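Asker: What follows is a predicted protein model with its sequence.
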Amino acid sequence: MKFFIAFACLLALAYANEDAGVLRNDAEVNVDSFKYALKLDNSVDVEQAGNLNGEEWIVKGTQGWTSPEGEAVSIQYVADANGYQVLSANPPLPTPPPIPEAIQRALEWIAAHPSKDA
């Protein structure tokens, strides 16, 4: 299901600019795998492939485009049972803020005192 969402988002990105010409549009869809590639003349370049591993989809892909400021943007990702994970990004993704001290202490306390039901 997750890959359907990612696929729909990528199609929306591709069709957001109606003036873009399609340079490449390859797709192969099977029961237990899929792959596609889309390249537009406005710098959008997308590739994605997925395989069904048991009951779990493992999807890997890359996206690239040029920002309105002229900067090259690219993302490499994987989506699986652990969710969507960015493997690399250019420009790099911002560093998340540190966990507040009170929250960190609460997490440590919870880890040290597991629920009796568990």
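Answerer: Ah, there it is.
Asker: going forward, measure contacts and count neighbours with C-alpha atoms only.
Answerer: Noted.
Asker: Kindly indicate whether F34 is helix, strand or coil.
Answerer: Classification of F34 by DSSP: H, G, I helix; E, B strand; the rest coil places it in strand.
Asker: Buried residues in the top strand by length along the chain, which are they?
Answerer: Of all the segments of type strand in the chain, defined by DSSP state E, the longest one is strand 56-66. The neighbour-count check on strand 56-66 (16 or more other Cα atoms under 10 Å) flags 57-65 as buried.
Asker: Including distance to A112, could those residues go into JSON lines?
Answerer: Below are those laid out as JSON lines (distance: Cα to Cα, whole Å):
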{"residue": "W57", "distance to A112": "34"}
{"residue": "I58", "distance to A112": "33"}
{"residue": "V59", "distance to A112": "35"}
{"residue": "K60", "distance to A112": "36"}
{"residue": "G61", "distance to A112": "38"}
{"residue": "T62", "distance to A112": "40"}
{"residue": "Q63", "distance to A112": "42"}
{"residue": "G64", "distance to A112": "44"}
{"residue": "W65", "distance to A112": "46"}
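Asker: Presented hereafter is structure B, for comparison with structure A:
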Amino acid sequence: MKKILLLVLGLVASSASFASINEPSQPIATVSLIDNDKVKLIVAPEKATATITLKDAVGHVLYSSNVNLEDGIQQKFDISHLSTGVYQLSVSVGKEHTVKSFTVAEVPSQQVVTLEGE
């Protein structure tokens, strides 16, 4: 009886851990500014494939790519060609999304980019 109980507990524990591995979680991502002309996206490692998308304020997709997150990613985006406005970088894994926004604004004789709150 004791052996059967241990076997059942072992199966329950292994099923629970297996289920948590397969459920997608919200991707952990950070965005930082590099020299007012590049934005760097860092996404934590996860056993999943993600879609990275850069959109403008009206939802036009400017960039989209599917990436493997097993080793995480660090990707730089050249934003020097973007006009003033609000942009969104999103990382999607299944139905889970992480969205980071940034604004490109003109200051007399120079362009300034600000990151929105985390």
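Answerer: Yep, it's here. Every value quoted in this text rests on a predicted model; they were computed, and no experiment measured them.
Asker: Overlay them and tell me the TM-score.
Answerer: After superposition, the two chains reach a TM-score (TM-score structural alignment, normalised by the length of the first structure) of 0.29; 62 aligned residues with a Cα RMSD of 4.6 Å.
Asker: In contact with the closest residue to G50 of the first structure other than its chain neighbours, which residues?
Answerer: Take G50 of the first structure and drop its neighbours on the chain: the residue closest to it by Cα to Cα, 6 or more residues apart in numbering is V59, 4.0 Å away. With contact set as Cα atoms under 8 Å, 6 or more residues apart in numbering, V59 of the first structure has these partners: 3, 48-51, 78-80.
Asker: Show the residue spans covered by the helices in the second structure.
Answerer: 2-22 (DSSP state H).
Asker: got the buried residues for the lengthiest strand in it?
Answerer: Ordering each strand of the second structure by length in residues (DSSP E) puts strand 96-107 first. Burial within strand 96-107 of the second structure, assessed by neighbour count using 16+ other Cα under 10 Å, is assigned to 97-105.
Asker: And for stretch 77-90 of the first structure?
Answerer: 77-80.
Asker: among the residues you listed, which two are most distant?
Answerer: Y77 and D80 (10.1 Å; Cα to Cα).
Asker: what's the closest of the buried residues of strand 96-107 of the second structure to V113 of the second structure?
Answerer: V104 (4.5 Å).
Asker: How much space separates that closest one from K76 of the second structure?
Answerer: Separation of V104 of the second structure from K76 of the second structure (Cα to Cα, to the nearest Å) stands at 16 Å.
Asker: follow-up on the earlier one: any chance of a markdown table for the buried residues of stretch 77-90 of the first structure, columns distance to A89 of the first structure and secondary structure?
Answerer: As requested, those are exported to a markdown table (distance: Cα to Cα, whole Å; DSSP: H, G, I helix; E, B strand; the rest coil):
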| residue | distance to A89 of the first structure | secondary structure |
| --- | --- | --- |
| Y77 | 9 | strand |
| V78 | 12 | strand |
| A79 | 15 | strand |
| D80 | 18 | strand |
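Asker: sorry, back to before: widest-spaced pair of the contacts of V59 of the first structure?
Answerer: Applying Cα to Cα across the contacts of V59 of the first structure, the maximum distance is between Q48 and D80, 13.1 Å.
Asker: In the first structure, mark out all the helices, start to finish.
Answerer: All helices of the first structure, identified by DSSP H, fall at 2-16, 101-112.
Asker: Tell me which of these lies nearest to R24 of the first structure.
Answerer: Comparing the helices of the first structure by Cα to Cα, helix 2-16 comes nearest, at 11.9 Å.
Asker: Next, the buried residues of the closest one.
Answerer: Counting neighbours by 16+ other Cα under 10 Å, helix 2-16 of the first structure gives 3, 6, 10, 14 as buried.
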